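K.L.:
using only what follows, build the 3D model:
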Amino acid sequence: MSYAIIGLGKIGTAIAQAFANQDIEVVVAGRRPLDASAAQIGPSIVARRLEDAVKADVVILAVPFANHRDIGRAAESWQGKIVIDATNAFGVPPEELGGLPSTAALAKSFPGAKVVKAFNHLPAAVLAQGSKTPQGGRRVVFISSDDGAASASVAALVERLGFAPIELGKIGEGGLLVQARGNTWAQLIFQDLAKFD
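P.N.:
Purely as a prediction, here's the structure:
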């Protein structure tokens, strides 16, 4: 399976570092060339153009929510791909989302993709601390999707990256716990939780 991260800001860099820590190859792309930034993170981080990055089997969106439509237009087809939504729509009026959770609204720009919400609930600085908490547990990453198989696939990736996946169910159900709505953060956003095996 091939992976790509679109956006190498603070969240994208933290996720890329998690891939580098496990020596898993991941393509990174953004609005500007990322060769130097990718090289600083590690040898398994490969900078490419956006048009190449969207060809990956799993594409992680680590961009401002407003940029998702541009990325949606960058691929000829999203059919069968997994798109991981790591964005937050804080400050976006609910009516602008058609009353939908932000991930469901975002999914419209990726027809045929299986969209999964993950990696959005922790601040970048916390995510950048890695998968292990100071107490020795594994840091929790919440996952939500309307596609059970895609959710399980992302849970397996989260596990491979060293984190503890917690599946919340469908986007409009348990997934609402990690969705910003207007100027309100959901209950599980900013919750730095650990799982002890």
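K.L.:
switch to C-alpha atoms for all contacts and neighbour counts from now on
P.N.:
Will do.
K.L.:
show me what the longest strand belonging to the chain is packed up against.
P.N.:
Ranked by number of residues, the top strand in the chain under DSSP state E is strand 138-145. The contact analysis (3 or more CA pairs under 8 Å, 6 or more residues apart in numbering; DSSP states H and E) places strand 138-145 against strand 114-118, helix 148-160, strand 164-167, strand 194-195.
K.L.:
sequence B follows; please return its structure for comparison with A:
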Amino acid sequence: MTIGIIGSGGLGSNVARALAKKGITATISTRRGPASLAPLISELGPFINAGTTEEAASADVVLVAVRWIDLGEALSNLPAWNGRIVIDGTNPVEFLKPDSPDMNDTSNPLAAYGIKAIDLGGKYSSEVFCEFVPGARVVKALNHLDVNVLAQPDVSGGQRVQFYSGDDAAAKAKVRKILEAIGYFPVDLGSLAVGGRLAELPFGSLAATNFVKI
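P.N.:
Model (predicted):
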């Protein structure tokens, strides 16, 4: 089973670190091209390769780890998904620039955290995400925690809990195996409509909840 990662920011790079620590191979990509990933690849060693977005998207399991506002650009002109598994690691938030007037918007309860919720018109995020990857089997995972802890599945003498959800049982089973191989304790939250909402940042009731299985 091959693994591809689209996006090399905090989410993509830290998942790559977690995979590399366990000797699991993957291809990571960025819109800036493979050459721009040379420092990261040098850090991570032989298990993580730099590739084009098309190469990463051709893997058996593909993690989408880009900002919500970049989904359209990142997922355009890619090979047909044809039932392959796509992990939706995104959240419908906009990251505010420090000098943005939105940082002082008193109507935004998240301004102090430098983010702003994106209005999806009553839809849940994976419902919208699926429109960008037609034909894929989508599993929501790796989105509910601070990206800086993703490379640290072992904590406080236990395993960090990682939520996942989806509508295809076989796809969820494969994602669960990957999460277990990294060292997480996976917890199935059910369907995308149920589990996706629960773990979705910023307002999901389980969002940013850092459970540890002892």
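K.L.:
that older thread, deepest of the helices and strands packed on strand 138-145 of the first structure, which one?
P.N.:
strand 114-118 (a mean of 28; mean count of other CA atoms under 10 Å).
K.L.:
what residue is smack in the middle of the first structure?
P.N.:
residue 86 (3.2 Å; CA atoms, centre = their mean).
K.L.:
I'd guessed it sits against residue 60; true?
P.N.:
Yes - if you go by CA atoms under 8 Å, residue 86 of the first structure and residue 60 touch, sitting 6.9 Å apart.
K.L.:
OK, contacts around the alignment partner in the first structure of residue 190 of the second structure?
P.N.:
Under the alignment (TM-score structural alignment), residue 190 of the second structure maps onto residue 169 of the first structure. Contact analysis of residue 169 of the first structure by CA atoms under 8 Å, 6 or more residues apart in numbering lists 143-146, 148, 175.
K.L.:
which SS state does residue 169 of the first structure fall under?
P.N.:
Following DSSP: H, G, I helix; E, B strand; the rest coil, residue 169 of the first structure is assigned to coil.
K.L.:
ok, now how distant is residue 81 of the second structure from residue 62 of the second structure?
P.N.:
Here the criterion is CA to CA, to the nearest Å. By it, residue 81 of the second structure lies 10 Å from residue 62 of the second structure.
K.L.:
for residue 173 of the second structure, that is, sorry about that
P.N.:
15 Å.
K.L.:
just residue 75 of the second structure next, same as before
P.N.:
Distance, residue 75 of the second structure to residue 62 of the second structure, using CA to CA: 11 Å.
K.L.:
more crowded one of those two?
P.N.:
residue 62 (25 against 17; other CA atoms under 10 Å).
K.L.:
the more buried one pairs with which position in the first structure?
P.N.:
Aligned partner of residue 62 of the second structure by TM-score structural alignment: residue 59.
K.L.:
report the secondary structure state of that match.
P.N.:
With three-state DSSP as the criterion, residue 59 of the first structure reads strand.
K.L.:
wouldn't it be in contact with residue 84 here?
P.N.:
Yes - counting by CA under 8 Å, residue 59 of the first structure touches residue 84, with 6.1 Å between them.
K.L.:
hang on, the earlier thing: save the helices and strands packed on strand 138-145 of the first structure as a markdown table, and put in distance to residue 55 of the first structure too.
P.N.:
Compiled in a markdown table, those are given as follows (distance: least, CA to CA, whole Å):
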| stretch | distance to residue 55 of the first structure |
| --- | --- |
| strand 114-118 | 14 |
| helix 148-160 | 17 |
| strand 164-167 | 25 |
| strand 194-195 | 33 |
